[in-house]
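Undergrad: show me how the following folds:
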Amino acid sequence: MNGGTTGRGRRIVLWRHGQTSWNVERRFQGTTDIDLTETGVAQARRAARLLAALKPHAIVASDLRRARDTAAELATVTGLKVTTHPALRETYAGEWQGLTHEEIAGRFGEQYAAWKRGEPVRRGGGELETEVADRAAPVVLDHAGRLPDGGTLVVVSHGGTIRTTIGRLLGLESRSWEALGGLTNCCWSVLGEGARGWRLLEHNAGSLPEPVLGDDD
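TA: Below is the predicted model of the structure:
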């Protein structure tokens, strides 16, 4: 699934939602619909002002409130409409949802340990990471495919979903996806379209991309 569009110079900005109370408490959110905190709203407003400078052509977001409300801040400063899609939701984590990492380790010790070892695990009976990529990546590629040459798409989603989508669009094997570090609340990653498909240009960024000056541009 590397590539997927025919134009040149398109960009995909994958933007994680702002802070929630469950983020602070280190509770697994998954598909639970949690609101942004006041800090999360402020994060979204700050980031939106920066991302608006990229002059995005379209915004697509998870339909969960924390992503939708983050996207709304960018819509306010750009005048763009937000399209929401349930396929961009966070990984469904079944019985783990609502529990802290410590609670999960206590109740689901071997399953939690296997996940930490990088094994494919249905956390709490939920989704595999590959299944998340199966639902999310096609939506991202579909919206990217509607961009003009040189256009920018902003995808507002969740840390796990963003990581799996990046892995899929880069053509990486699923066991390597964990090599992509997590995203801080309201930070983003940028994929750029080149002659050989999508490339990771920025990861977990909180400032605007700068040109790559050197031999590997």
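
Undergrad: drop to CA atoms for contacts and neighbour counts, all remaining ones
TA: OK.

Undergrad: and the helices in the protein, which stretches?
TA: Defined through DSSP state H, the helices belonging to the chain, from first to last, are 21-24, 38-52, 65-78, 101-107, 109-116, 129-144, 159-169.

Undergrad: before we compare anything, build this one as well:
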Amino acid sequence: MDDDAPTELLLIRHARPQRAAADQGVTDPALTELGTRQAELMAEALAEHPISVIYSSPLRRAVDTARPLADRLRLPITTRDDLAEFDFGLDGAPTAAGAVEPRWRAWARRLATQRDDPDLAAFRLRVAAAMTAIAREHPSASVAVVCHTGVINAYVAAVRGTEDTFVHRLGHTSVSRVLVPRLGTPVVRTVNEADHLPPRRDHAGAGTGPPDQGAEDTGAAGAGANSP
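TA: Alright, predicted model coming up:
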């Protein structure tokens, strides 16, 4: 290991989860059969990479995605609560007519006002602090961090200093790489690498729709990789 090398954070979005029913409230779904296969393909693609540590969000879809990689590399999975996804309130809110606002509409409303959302600003600071702590704890190492669309977007936005937090379309088990030097500013090297997945619609990212809800994917696999 080069002691002067930056820490490499491999930010991995979890594999495809089961769809949560509208009346279930906050859920922690397992992976679908497709999601399990996505996790296996990701683990196979990274098996020869010099990963020495694996972190995960405590949510089941992230831990289950991390497990095939951990098994291949014979490494433990360390969960951190500060890697959990942002609570978007996507179960809907009562309207004036008493109906529940659809998830897609709640998401669109939240996204339209993201620059002025204090909860989202706090989430962004929390994620940046978590990634900084991980990098400091593992200098010059290659670290896999299995988490969520919101977490990855928040950290990439914090590193790049963009006003909007949610910008990138991230495919399930896509990999985004950030280099964190001991001194100086982190650098985003890639966003949404998905070459390990077949170029099929059902392997694609969730676009700019609600994160982590098992919604139908709309982007092409690998779309947005190395995007600015």
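
Undergrad: if we can go back for a sec, which of the helices of structure 1 sits closest to Arg196 of structure 1?
TA: Ranking these by their distance to Arg196 of structure 1 (criterion: C-alpha to C-alpha) puts helix 159-169 first, at 11.7 Å.

Undergrad: quick check, central residue of structure 2?
TA: Among the residues of structure 2, the smallest C-alpha distance to the mean C-alpha position (C-alpha atoms, centre = their mean) belongs to His148, namely 2.6 Å.

Undergrad: give me whichever of the helices of structure 1 is most buried.
TA: By mean neighbour count, with neighbours taken as mean count of other C-alpha atoms under 10 Å, helix 159-169 ranks first of these at a mean of 24.

Undergrad: packing partners for that helix?
TA: For helix 159-169 of structure 1, the helices and strands in contact under the criterion 3 or more C-alpha pairs under 8 Å, 6 or more residues apart in numbering; DSSP states H and E are strand 11-16, helix 129-144.

Undergrad: redo that, cut-off 7 Å
TA: On a contact count with 3 or more C-alpha pairs under 7 Å, 6 or more residues apart in numbering; DSSP states H and E, helix 159-169 of structure 1 meets helix 129-144.

Undergrad: how far away is Val139 of structure 1 from Ser157 of structure 1?
TA: Between Val139 of structure 1 and Ser157 of structure 1 the computed distance is 12 Å (C-alpha to C-alpha, to the nearest Å).

Undergrad: again, but for Asp134 of structure 1
TA: The value you get for Asp134 of structure 1 to Ser157 of structure 1, if C-alpha to C-alpha is used, is 15 Å.

Undergrad: can you get me a residue count around the nearest residue to Ser189 of structure 1 once chain neighbours are set aside?
TA: In space, not counting the residues next to it along the chain, Ser189 of structure 1 is nearest to His203; the distance is 4.2 Å by C-alpha to C-alpha, 6 or more residues apart in numbering. Burial measure for His203 of structure 1: 20 neighbouring residues, criterion other C-alpha atoms under 10 Å.

Undergrad: hmm, back to that, what lines up with the residue nearest to the centre of structure 2 in structure 1?
TA: Under the alignment (TM-score structural alignment), His148 of structure 2 pairs with His158 of structure 1.

Undergrad: need the contact list for its match.
TA: 16-17, 89-90 (C-alpha atoms under 7 Å, 6 or more residues apart in numbering).

Undergrad: same check for those residues, but in structure 2.
TA: For these, the contacts that are reproduced in structure 2, applying both residues aligned by TM-score structural alignment, their matches' C-alpha atoms under 7 Å, are 16-17, 90.

Undergrad: now those residues: which count as buried?
TA: Among these, those scoring as buried are 16-17, 90 (criterion: 16 or more other C-alpha atoms under 10 Å).

Undergrad: a markdown table for the residues you listed, including distance to Glu193 of structure 1?
TA: Converted to a markdown table, these look like this (distance: C-alpha to C-alpha, whole Å):
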| residue | distance to Glu193 of structure 1 |
| --- | --- |
| Arg16 | 21 |
| His17 | 24 |
| Glu90 | 25 |
